[in-house]
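> sequence first, predicted model second:
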Amino acid sequence: MAIADQKPPSDGKVWGLFKLPFRHTGNNTNTTSSSSTTSSHGVHQLHHQSHPHVEGSNPPPSNSVSSVARSLLPARRRLRLDPSNKLYFPYEPGKQVRSAIRIKNTSKSHVAFKFQTTAPKSCFMRPPGAILAPGESLVATVFKFMEHPENNEKPMDQKSKVKFKIMSLKVKGGTMDYVPELFDELKDQAAVEQILRVIFLDAERPSPALEKLKRQLAEADAALEARKKPPEDTGPRIIGEGLVIDEWKERRERYLARQQVEGVDSI
């Protein structure tokens, strides 16, 4: 039968087919070496083609890579914020609530900062901006009117869409006072320090964040009261109805009094 006449190849032929790629004859060696030489020659040519400055062409500027790398690096921050990226508010619907944040100048130059918010009608800051000397810090207070919840939502389920942003600007120390127009005139030099999102705290449940907020608010209130006090007067003291106590004047009056007494006695 035809099927019976078809015999499988012998074992020697089968393994021979598998062993062919691993057999190393003289011709194969020459072929491999020639192909390797051709490949290395091609890589050598590609290496020369990838450097256009060969054969008299101008080399690429060395500082181009460094300038691109500097542009990709994040801007160095001038301020340290505490909390770093959040504003905590006690949840009290229908009331004006307060948050606080410490702002410290960590640079070696004077830095101006200012607040911005997406809800200027319901939020305001105190101070809205200032100039800080190197190493100087202050606690700013943020006021927000708390709306009533919608659809009977729980306090902690509320997600506020209000956000705040703190901008910074390097200025010359001792030569200017803070005005908001600084950021308009030098807007190209201003940097975004941080975007702060609002977090609500349960006012009736103690928590570390709530205790920290209370301490910062107390510090801000104390600093505000200190600024309200009139400066100490180092000039002449005024008593009674405007009588000025002046040491020279007192001595002169005592001298004249003695002269009058001595004149009366001589008479």
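Structure's in. What do you need? Numbers count the residues shown, from 1 in each chain.
> from here on, just use CA atoms for contacts and neighbour counts.
Fine.
> the helices in the stretch 1-150 of the chain, which residues?
Here the stretch 1-150 of the chain has its helices, by DSSP state H, counting those that start in this stretch, at 2-5, 11-19, 26-49, 63-72.
> so which of these comes closest to Gln194?
helix 63-72 (18.2 Å; Cα to Cα).
> which helices and strands sit right next to that closest one?
The helices and strands touching helix 63-72, judged by 3 or more Cα pairs under 8 Å, 6 or more residues apart in numbering; DSSP states H and E, number zero.
> Lys104 touches Ile131, doesn't it?
No - using Cα atoms under 8 Å, Lys104 and Ile131 do not qualify as a contacting pair, with a distance of 10.6 Å.
> ok, and here's another one to check against it:
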Amino acid sequence: MMREPLDTTVADAARRYDYLLGGKDNFAADRQSGEQLRTAFPAIRTAVAENRRCLHRVVRYLASEAGIRQFLDIGTGLPTAPNVHEIAQQVDPDMRVVYVDNNPVVMAHARALLTPKPPGLTVYVEADLRDPASILRSEALHSTLDLTKPVAVLLFAVLHFIDDHDHPHQAVADLVAALPPGSYLAMSHVTFDPLPDVARARLTKLADPAAGHGTFRARTRPEITRFADGMQLIEPGVVSVVDWHPTDNQETRSTPAETAFDVFVARLP
């Protein structure tokens, strides 16, 4: 089946995120959308940068302290160094990483730019989180990861692009159900909870499908915590990305209101 031609006149979440991180793999529509979001929430570049830094800390924790040797990174987005496999393979060169995204442009960039150093193994699966079975039945996944041994599933900055009618909590539960005990789920998610009313109202208006920025569903901390049902939350629990195992000087850290991202790491008993 032929794919639809790439429409560069419509903003894309992955390319917009790349733009906000200072990347070059984006188009005018992505930059325009990013700037409209920045007008509503001036700290948005700080937010995406802090989210990325938190991802790095989480991967290091899982590899170094939790002993994880297999990662499943869903909603990987456009490559932004250092990437998950690069961080993990600094701990153990034998790390195995599967990247998953439903965006063919992301997958094309990933295959071209993400080159693992042997003996580690990295593969790329084009599948949709809204259909977890499409991920779990992937031959590439099963040839790379041993699902009888602990796996860390990463869902960073992806679930807020899935609306409630696509049952995101059930999708995550289905993924977790396929994992063996000792596996981990780590995720970050946009929340408007710490924002002042004015910023929250502006962003809520932009999140309307009619605004042309794509599907977007910020969630409250209790809604985010539900994704960890049946799992053991690792300290400090569900917190702002700037408060999860911070390494920066306390005086220079961003605030939860500047980041608007919550994060947690949870272990499957």
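Nice, I can see it. Note that the structure is predicted; figures quoted are calculated from it, not measured.
> any idea what the TM-score comes out to?
After superposition, the two chains reach a TM-score of 0.19 (TM-score structural alignment, normalised by the length of the first structure), with 91 aligned residues with a Cα RMSD of 6.5 Å.
> just checking, Leu62 of the second structure touches Ala152?
Yes - here Leu62 of the second structure reaches Ala152: they are 7.5 Å apart, a contact under Cα under 8 Å.
> the more surrounded of those two?
Ala152 (27 against 21; other Cα atoms under 10 Å).
> remind me, longest helix of the second structure?
helix 44-64 (DSSP state H).
> and the helix or strand just after that one with helix 44-64, angle?
Next along the chain after helix 44-64 of the second structure, taking DSSP states H and E as the criterion, comes strand 70-74. Angle of strand 70-74 of the second structure versus helix 44-64, following axes from the mean of the first three to the mean of the last three Cα atoms, to 10 degrees, is 160 degrees.
> flag every buried residue along strand 70-74 of the second structure.
For strand 70-74 of the second structure, burial by neighbour count (16 or more other Cα atoms under 10 Å) applies to 70-74.
> mind giving me the packing neighbours of that strand?
Other helices and strands packing on strand 70-74 of the second structure, by 3+ Cα pairs under 8 Å, 6+ apart, are strand 96-101, strand 152-156.
> need these in JSON lines with distance to Arg200 of the second structure, can you?
Shown next, in JSON lines, are these (distance: least, Cα to Cα, whole Å):
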{"stretch": "strand 96-101", "distance to Arg200 of the second structure": "29"}
{"stretch": "strand 152-156", "distance to Arg200 of the second structure": "21"}
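> nearest to Thr46 of the second structure, of those strands?
Closest approach to Thr46 of the second structure among these (Cα to Cα): strand 152-156, 15.8 Å.
> re the thing from before, of the helices and strands packed on strand 70-74 of the second structure, which is nearest Pro132 of the second structure?
The nearest among those, by Cα to Cα, is strand 96-101 at 10.8 Å.
> what about Lys165 of the first structure, neighbour count?
Count around Lys165 of the first structure with other Cα under 10 Å applied: 16.
> same check, this time on Asp197 of the second structure
By other Cα under 10 Å, the residues close to Asp197 of the second structure number 11.
> same question for Thr37 of the first structure.
Residues contacting Thr37 of the first structure under the criterion other Cα under 10 Å number 12.
> next one: it relative to Val43 of the first structure, how far apart?
According to Cα to Cα, to the nearest Å, Thr37 of the first structure and Val43 of the first structure sit 10 Å apart.
> for Ala220 of the first structure, same thing?
The gap separating Ala220 of the first structure from Val43 of the first structure is 70 Å, by Cα to Cα.
> and Ser168 of the first structure, by the same measure?
Between Ser168 of the first structure and Val43 of the first structure the computed distance is 53 Å (Cα to Cα).
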